[in-house]
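In: Prediction below, plus the sequence it came from.
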Amino acid sequence: MASPKAGDGDPLLNPPDPASNRGNGGVRRVPWASLIGFVALAINFALCIYRAEGDRGAIAFVTFAYLNLLLLFWCIRQFDQAPHGSAARGRIRVAVWILATSLTAVFTWKVAALMPLPVAAVAWIMAAATVVGGFYGFFIHEDK
């Protein structure tokens, strides 16, 4: 019985080829979980706009959050597909951090407005810790 080579069958050591996502003669498989998630996100966005009843601030907030999430998901996909060590991966890393930071800030701003000042301060401190931790993980610690 031959022993397997190191990393055989391990998706972390031997990641699948992006083309292997295609089956049946090169046709791409549909990522059903992602598709269902995006449809649910779009339905939620439409319901939020409907329930805003013309409140421009609420519509702007929901639209910003929806578009930010779509861009964030797209950038994360591009980040995963970019070759390690490439300049594109570095640029996408910056975009992912900026999008995540802006989403954190806008949700904290919305939630903190409903809270008493001491609790709002704690919410902002937690948001800042999240942003700083994300920066550390993405840019300082990297792939160590």
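Out: Thanks, I have it.
In: going forward, measure contacts between C-alpha atoms and count neighbours the same way
Out: Will do.
In: Count the residues that sit near residue 29.
Out: By other CA atoms under 10 Å, the residues close to residue 29 number 11.
In: what about the residue lying closest to it once chain neighbours are set aside, how many residues close to it?
Out: Of all residues not flanking residue 29 in the chain, residue 22 sits nearest, at 5.8 Å (CA to CA, 6 or more residues apart in numbering). Number of residues near residue 22 (other CA under 10 Å) recorded here: 13.
In: got it, and residue 83?
Out: The number of residues packed near residue 83 is 11, by other CA under 10 Å.
In: got another, please set it beside the one above:
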Amino acid sequence: MDAATSAVAQGPPPAPRVETRCQGESRGRARCGCALNLVLLLAVTVTFAGAAYRARRRPRDLAFVAAAYYLLALLLCCLAKLGLLAADPSADGEAQRRRVRLAAWAVSAALGATFASRVADAMPLLALKLAVWGIAAVFLGVGLYLFFCCQDAGRCAAELGPGQDAARPPAKASHELAPEEMA
């Protein structure tokens, strides 16, 4: 009786977890994405090490390579954090997403300015140097606009299919239509 009483008190045993095909595929994609990110990080690190080795006797070049590598790694961390925060719909999550967006834009602005200064130094004419800085400023302005003014652009693009307009509701697939709607 004691065993039966304790079994009733504990409740029914948990049902075995059945993994659907979609859950398995998403795990496989996550593993593949993680492996791809690891391979890309390894490739960037090897490239950085080669560039640092070639610039070892020129302190200015070495500082540029190190700063570019650091800023690129920091930008990838900001974007990964932004991706993690995308699923949090709370007001606190929105405030945190805004701060991370600002950090990502600031890091991308620093990275763009670093590359623009390097390219502008290689230009022979003042007009070309000013053109490089002008193009960098335009791209940074576009990045600022996309990060802060188009907050719902990513969600809208994900919800719409290819060739669909945001003003029209999305069309239903033929297997979703009722027989009377098909005619």
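Out: Yep, it's here. Predicted model only: the values in this text are computed from it and were never measured.
In: Can you give me the TM-score here?
Out: The TM-score (TM-score structural alignment, normalised by the length of the first structure) is 0.77; 124 aligned residues with a CA RMSD of 2.2 Å.
In: mind listing what residue 120 of the first structure touches?
Out: Taking CA atoms under 8 Å, 6 or more residues apart in numbering as the contact definition, residue 120 of the first structure lies against 111, 112, 113.
In: Just give me the match in the second structure for the last one.
Out: Mapped onto the second structure by TM-score structural alignment, residue 113 of the first structure lines up with residue 121.
In: From residue 53 of the second structure, how far out is that match?
Out: Going from residue 121 of the second structure to residue 53 of the second structure by CA to CA, to the nearest Å gives 22 Å.
In: do residue 115 of the second structure as well
Out: For residue 115 of the second structure, the distance to residue 53 of the second structure equals 19 Å [CA to CA].
In: Tell me which of those two has more neighbours.
Out: Ranked by neighbour count (other CA under 10 Å), residue 115 of the second structure and residue 53 place residue 115 first, with 16 against 11.
In: do you know how far residue 93 of the first structure is from residue 79 of the first structure?
Out: Using CA to CA, residue 93 of the first structure is found at 7 Å from residue 79 of the first structure.
In: related to what we said a few turns ago, correct me, but the residue nearest to residue 29 of the first structure touches residue 28?
Out: Yes - because the distance of 4.2 Å satisfies CA atoms under 8 Å, residue 22 of the first structure is recorded as touching residue 28.
In: Now the spatially most central residue of the second structure: closest residue in space that isn't a chain neighbour?
Out: Nearest to the mean C-alpha position of the second structure, by CA atoms, centre = their mean, lies residue 79 at 4.4 Å. Leaving aside its chain neighbours, residue 79 of the second structure sits nearest to residue 104 (6.8 Å; criterion: CA to CA, 6+ apart).
In: That neighbour is in what secondary structure piece?
Out: Using DSSP states H and E, residue 104 of the second structure sits in helix 91-122.
In: Give the buried residues for that helix.
Out: Residues of helix 91-122 of the second structure classed as buried by neighbour count (16 or more other CA atoms under 10 Å): 96-98, 100-105, 107-116, 120.
In: The helix or strand following that helix against the first structure, how far on average?
Out: Using DSSP H and E, the helix or strand that follows helix 91-122 of the second structure towards the C-terminus is helix 126-148. With mean CA distance after the TM-score superposition for the first structure, helix 126-148 of the second structure departs from the first structure by a mean of 0.9 Å once superposed.
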